[in-house]
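Chemist: Turn this into a model:
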Amino acid sequence: MSKVKYYYDSETLSYRKIEKKKGRRLGIFLLSLLGMVLSGFVLLLIYINLPYIETPKEKALTRELTNAQLQMNLINKKMDHATEVLEEIENRDNNIYRVYFEANPIPEEQRKAGFGGINRYKELEGFDNSKLIISTSKRLDILTKRIVVQSKSLDEVALLAEEKEKLLEAIPAIQPVNNEDLTRMASGFGYRNDPFTKARKFHFGMDFTAPRGTPVYASGDGKVTRADNTASGYGNHIRIDHGYGYESLYAHLYKYNVRSGNRVKRGDLIGFVGSTGRSEAPHLHYEIFKDGERINPINFYYGNLSPEEFTNMLRASQQENQSLD
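Modeler: Purely as a prediction, here's the structure:
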């Protein structure tokens, strides 16, 4: 049962009953209904736009994510530049360095090979920027592998260069007797008349005519393997093993300046011109061996002869005269 309300009427000095008006009740109802509709509409707008409303923390995270994307893009640009530089190094390595040192080029598929087997990037999947992160990670891994391959190649080239330097130092490359000490280049490599039998015979070295006691020099770095007179016909002679299949022989010496087992450098004094053994006059008989075979020494004087001097020596060595041993 609803409560009855009264109000005081000052004119009649009495209390009167408050009568409820039907129109007012309807207005209050409609006003309440309108308020509810407006409130629901506002709540609906808020709900619809809720994903676009960021809290301060979400804004900070968004800024960090944007910055991370920017950094990833910068890393990719830097990798583009690094890849260009590495490709130039790889090209020079394959077409210059490895060719010069007679090493096989590294195949392109070996340099740029990826990584097979298990998925190395599974832990990077499922994020908003997984595609960018995985792509960058793959590029970085492949670039790192290419750098490792190139680093190993350069280490190999460095060793080959060191060996090449040793080879160049070892090859007999100078004339064993100085030009100013020579009387003449008496005989070269090839068929010559034997001074004792007068028969035509193959001469396996070169004869340098010089006075007795003229210095004889090692034509390349190596180890003295013989310094004696036990080989038939050579008299006092020295044999040097230069390595890489090269040997040199210096015969008919007056005396030695080295002993067997000594290591010598190109240009070191090893002995003196004489006429010991099967020799007709003071001279140096000089031979070069490659892999046990005698070869023409005329091709090994690039270390101390000018083009003109070499031409004159070549002309003299080709004359079919009489040898001195």
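Chemist: going forward, measure contacts between C-alpha atoms and count neighbours the same way
Modeler: Will do.
Chemist: show me where the stretch 1-150 of the chain has strands.
Modeler: 6-9, 14-17 (DSSP state E, counting those that start in this stretch).
Chemist: Please name whichever of those strands is nearest to residue 152.
Modeler: Each of the strands of the stretch 1-150 of the chain has some distance to residue 152 by C-alpha to C-alpha; the shortest is strand 6-9, at 105.8 Å.
Chemist: In which helix or strand does the most centrally placed residue in the chain reside?
Modeler: By C-alpha atoms, centre = their mean, the chain has its centre lying nearest to residue 154, at 2.3 Å. When secondary structure is defined using DSSP states H and E, the element that contains residue 154 is helix 130-170.
Chemist: what kind of secondary structure is the residue lying closest to residue 241 once chain neighbours are set aside in?
Modeler: With C-alpha to C-alpha, 6 or more residues apart in numbering as the measure, residue 247 is the residue that lies nearest to residue 241, at 4.6 Å, once sequence neighbours are left out. Following DSSP: H, G, I helix; E, B strand; the rest coil, the label given to residue 247 is strand.
Chemist: Tell me which residues touch the residue nearest to the centre of the chain, please.
Modeler: Under the criterion of C-alpha atoms under 8 Å, 6 or more residues apart in numbering, the contact list for residue 154 reads residue 93.
Chemist: if we can go back for a sec, can I assume the residue nearest to residue 241 is in contact with residue 286?
Modeler: No. Because the distance of 10.9 Å does not satisfy C-alpha atoms under 8 Å, residue 247 is recorded as not touching residue 286.
Chemist: Now do the residue nearest to the centre of the chain against residue 144, distance only.
Modeler: Taking C-alpha to C-alpha, to the nearest Å as the measure, residue 154 and residue 144 are separated by 15 Å.
Chemist: try residue 127
Modeler: Taking C-alpha to C-alpha, one finds residue 127 at 25 Å from residue 144.
Chemist: Now do the helices in the chain.
Modeler: Counting by DSSP state H, the segments of the chain that form helices are 22-49, 56-92, 98-100, 108-111, 130-170, 307-317.
Chemist: what about those helices, which gets the closest to residue 241?
Modeler: Ranking the helices of the chain by distance to residue 241, with C-alpha to C-alpha as the measure, places helix 130-170 first at 9.0 Å.
Chemist: where's that closest one relative to the chain centroid, distance-wise?
Modeler: Computed by C-alpha atoms, centre = their mean, to the nearest Å, the separation of helix 130-170 from the middle of its chain amounts to 5 Å.
Chemist: I have a second one here; can you model it like the first so I can compare?
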Amino acid sequence: MAKLKYYYNTHTCNYERIRVSKMDVFLNFLGFFLLVLVFAVGIIFTLSRFYDTPKLTNLKKEREVIIQSYQDLHKELNANEDHLASLAEKDDGIYRIYFEQAPIPTSIRKGGVGGTNRRNDIYESTNSDREWMIGTYQKIDQLSHEILIQEKSYNLIDELAYDKAKMYASIPAIQPISIDDMTRLASIFGMRMHPLLQFERKHEGIDFTAPRGTPIHASGNGYVEAAFYSTSGGYMVVINHGYSYQTRYLHMSKFDVVKGQKVKRGDVIGYVGSTGLSRAPHLHYEVLKNGEPVNPVHYFNKNLTQEQYELIVELVAKQNDFD
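Modeler: Prediction:
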């Protein structure tokens, strides 16, 4: 039971009972509640201002990890950018020059990244790291563009290299008769007196003397354009090497290929003989460029050492005519 409370009335000089209304009780309760509420808010504000919640602590740690990852990514992008610039420099300064291609303009290597914004969520973000993130993604887009340009350039260089390798394999570049089987160069390229017809005319090839039956080799890749018997050339083979080159092999004892057959450098296509207008076993060998005979000696650059080349020169000095 609640205690009764009294107060001293100075006017009546008597103690009178204090009467508490419901409103007084409500106001007292409300005041107490507000006081507690203010106190609680103050505590919460203080804790949130100076102390992190476990969830906030975890979020901050995650943010630090993300920032560190972005920084590492940025460093890696810078390193890749330097590496790509080095590749582009070699591409323009070495490879494209070697294959007679113009350097790629800087406007093409560096341009072409604009257009529809594919990352609106970042550009429209209010995040404090927005500018830094935008810069990172812009660098990624730029590198992606430059890599694409470089890839296309390397694809072109690869095609040109393949074609050039194919051309080098096709150009007549070896002797049709091994130097170990050859005894002398009977006749060289140029004007001379024909030994059988007895009048001066241009000798459009080189005559290699060798024992009858010595293997004759294709001097480059190609296909057999013709293989037939001629009154003057005897058994002969014509190889089309492509790239405006042809070779002719005359006076064979027999040929070992047929028309249309593909051959590779070094393949045996026939054997030394003395058929047609010939006085002794030998091979008459011609190289044609754009349909015109050229000096075959200029194409003996694939299988001769310096000593062997000097031997060729010595054999030329001992030349004799057999056709």
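Chemist: picking that back up, closest one to residue 297 of the first structure among the helices of the first structure?
Modeler: helix 307-317 (10.1 Å).
Chemist: got the contact list for the closest one?
Modeler: Residues outside helix 307-317 of the first structure that contact it (C-alpha under 8 Å, 6+ apart) are 185-189, 206, 298, 301.
Chemist: check contacts around the nearest residue to residue 237 of the first structure once chain neighbours are set aside.
Modeler: The spatially closest residue to residue 237 of the first structure, leaving aside those adjacent along the chain, is residue 251, at 4.2 Å (C-alpha to C-alpha, 6+ apart). Remark: with contacts taken as C-alpha under 8 Å, 6+ apart, residue 251 of the first structure is in contact with 234-238, 284-286.
Chemist: which of the residues you listed lies closest to residue 56 of the first structure?
Modeler: Distance from residue 56 of the first structure was checked for each of the contacts of residue 251 of the first structure by C-alpha to C-alpha. The minimum falls on residue 238, at 91.7 Å.
Chemist: Neighbour-wise, which one of the contacts of helix 307-317 of the first structure leads?
Modeler: Across these, the neighbour count under other C-alpha atoms under 10 Å reaches its highest value at residue 188, namely 29 neighbours.
Chemist: sorry, back to before: could I get the contacts of residue 251 of the first structure as JSON lines with distance to residue 95 of the first structure and neighbour count?
Modeler: Putting the contacts of residue 251 of the first structure into JSON lines (distance: C-alpha to C-alpha, whole Å; neighbours: other C-alpha atoms under 10 Å) gives the following:
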{"residue": "234", "distance to residue 95 of the first structure": "47", "neighbour count": "22"}
{"residue": "235", "distance to residue 95 of the first structure": "50", "neighbour count": "21"}
{"residue": "236", "distance to residue 95 of the first structure": "49", "neighbour count": "25"}
{"residue": "237", "distance to residue 95 of the first structure": "45", "neighbour count": "27"}
{"residue": "238", "distance to residue 95 of the first structure": "42", "neighbour count": "28"}
{"residue": "284", "distance to residue 95 of the first structure": "44", "neighbour count": "34"}
{"residue": "285", "distance to residue 95 of the first structure": "43", "neighbour count": "30"}
{"residue": "286", "distance to residue 95 of the first structure": "39", "neighbour count": "25"}
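Chemist: so which of those comes closest to residue 118 of the first structure?
Modeler: residue 238 (65.0 Å).
Chemist: and the gap between the nearest residue to the closest one once chain neighbours are set aside and residue 292 of the first structure?
Modeler: Excluding its sequence neighbours, the residue lying closest to residue 238 of the first structure (C-alpha to C-alpha, 6+ apart) is residue 227, at 4.4 Å. Relative to residue 292 of the first structure, residue 227 of the first structure is positioned 18 Å away (C-alpha to C-alpha).
Chemist: now residue 147 of the first structure
Modeler: Here residue 147 of the first structure is placed at a distance of 43 Å from residue 292 of the first structure (C-alpha to C-alpha).
Chemist: quick one, what contacts residue 299 of the first structure?
Modeler: By C-alpha under 8 Å, 6+ apart, the contact set of residue 299 of the first structure is empty.
Chemist: Which parts of the stretch 201-325 of the first structure are strands?
Modeler: Counting by DSSP E, counting those that start in this stretch, one finds strands in the stretch 201-325 of the first structure at the ranges 206-209, 215-217, 222-228, 237-243, 246-251, 253-256, 263-264, 269-273, 283-290, 293-295.
Chemist: count of residues packed around residue 48 of the first structure?
Modeler: For residue 48 of the first structure, the number of neighbouring residues by other C-alpha under 10 Å comes to 11.
Chemist: what's the answer for residue 72 of the second structure, then?
Modeler: Counted with other C-alpha under 10 Å, the neighbours of residue 72 of the second structure add up to 12.
Chemist: Map it onto the first structure.
Modeler: Aligning on TM-score structural alignment places residue 72 of the second structure opposite residue 74 in the first structure.
Chemist: residue contacts, its match?
Modeler: Applying C-alpha under 8 Å, 6+ apart, no residues qualify as near residue 74 of the first structure.
Chemist: And residue 243 of the first structure, by the same measure?
Modeler: The neighbourhood of residue 243 of the first structure, defined by C-alpha under 8 Å, 6+ apart, consists of 167, 170, 222.
Chemist: Can you get me a residue count around the last one?
Modeler: Other residues near residue 222 of the first structure come to 25 when the count uses other C-alpha under 10 Å.
Chemist: just to revisit the earlier point, more neighbours, residue 227 and residue 292 of the first structure?
Modeler: Here residue 227 of the first structure and residue 292 are compared on neighbour count by other C-alpha under 10 Å; more neighbours surround residue 227, at 25 against 10.
Chemist: What distance do you get for the more buried one to residue 6 of the first structure?
Modeler: Between residue 227 of the first structure and residue 6 of the first structure the distance is 148 Å, computed by C-alpha to C-alpha.
Chemist: Same question for residue 185 of the first structure.
Modeler: Distance from residue 185 of the first structure to residue 6 of the first structure, by C-alpha to C-alpha: 153 Å.
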